[in-house]
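> After the sequence you'll find the predicted model.
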Amino acid sequence: MTLTEDSASLVRRMYEEAWNAGRLEVIDEICALDYVGVGPYGNEIGPESVKRGVFARQVAFPDIHVTIEDIIQAGDKVVARLTFRGTHQGEFQGIQPTGKEVTWTGIWIYRVANGQFVERWHNYDMHGLMEQLESTQT
């Protein structure tokens, strides 16, 4: 396999296996021990931190499903454009369960070395998600 094939498969494993199938142990295989994820709402250091983040969203949105809309690769980087869907059934960002079905999108950029994610930068539509959760309309 080439680096780009490996990079795309890492993205698919992260979202199809870890997020959608709930197999958090996959994160130990695809994230390096010194992995650093940088985002607008806090950073993740190491695979355990990634697992905590995924688990928290699975608790808040038990039926969460991530669709990989695009995967773009360049050198040691791979970009994923993602759509998240789920029903708000657990506390999230201080908001108690609303039962609302929500959708949000984002872009994740990963740097890959030695067949694992070593760095990540992302941004997603937190404002749009919060508007959906806080809206009084159903």
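Happy to help now that I have it.

> Only C-alpha atoms from now on, for both contacts and neighbour counts.
Fine.

> right, and residue 132 touches residue 104 too?
No - in this structure, residue 132 is not within contact of residue 104 by C-alpha atoms under 8 Å, at 9.3 Å.

> Of all the residues in the helix or strand where residue 33 lies, which ones are buried?
Assigned by DSSP states H and E, residue 33 belongs to strand 31-38. By 16 or more other C-alpha atoms under 10 Å, the buried positions in strand 31-38 come out as 31, 32, 35, 36, 37, 38.

> Got another one to weigh against that:
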Amino acid sequence: MTDVPDGPQVFGATDDERRIVETLYRAVGGEPDLLDDILAPDWEDIPSIPGQPPGPEGLKPHIKEFHACFANARVVLHDVVAASGRVAVRGALTGTHRGEFLGVPRPADRVRSRSTSSTRSRTAAWSAAGTSRIFMGGLGR
């Protein structure tokens, strides 16, 4: 589920850039098929999960696995800042870790991982810092 109670703070982003970012966060929030609308087939996740193929199809299984392992998972989008064809985002992922995820054992703890991400809006090439801590096992608590 994506949680944007009052909407994110948006600075300098076009309507299209905002739509792309919000769609990405909705996809990560539990609607992975939305990735088909915003990511190119050769898109690369930077940093990627070990063994992750390119494109939306490479990320969808990990989103589904995340939601299967983290009860009440929520994605919060806080800020969107854009300039010169680049978009930066500040958000957070929260949930209760209830199953093994990418080799990380189940501690049954509530987790919160802050994330910052950036993209070149013209190419939809996305990179993330912070969010990958959940996928790589460095869970923020």
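Okay, I see it. Since the model is a prediction, treat every value here as computed from it, not as a measurement.

> Any idea what the TM-score is?
TM-score of the superposed chains, computed with TM-score structural alignment, normalised by the length of the first structure, equals 0.77; 126 aligned residues with a C-alpha RMSD of 2.6 Å.

> hmm, back to that, where in the second structure is the aligned partner of the strand holding residue 33 of the first structure, by residue range?
Using TM-score structural alignment, strand 31-38 of the first structure corresponds to residues 39-46 of the second structure.

> returning to that earlier point: mean distance of the following helix or strand past the strand holding residue 33 of the first structure to its aligned residues in the second structure, please.
Remark: after strand 31-38 of the first structure, the chain's next helix or strand is strand 44-45, criterion DSSP H and E. Mean deviation of strand 44-45 of the first structure relative to the second structure after superposition (mean C-alpha distance after the TM-score superposition for the first structure): 3.4 Å.

> who does strand 44-45 of the first structure touch, helix- and strand-wise?
Secondary-structure packing of strand 44-45 of the first structure (3 or more C-alpha pairs under 8 Å, 6 or more residues apart in numbering; DSSP states H and E): strand 31-38.

> Quick check: the biggest strand by length in the second structure compared with the first structure, mean distance?
Taking DSSP state E as the criterion, the second structure has its longest strand at strand 70-83. Strand 70-83 of the second structure, aligned to the first structure and superposed, deviates on average by 1.1 Å (mean C-alpha distance after the TM-score superposition for the first structure).
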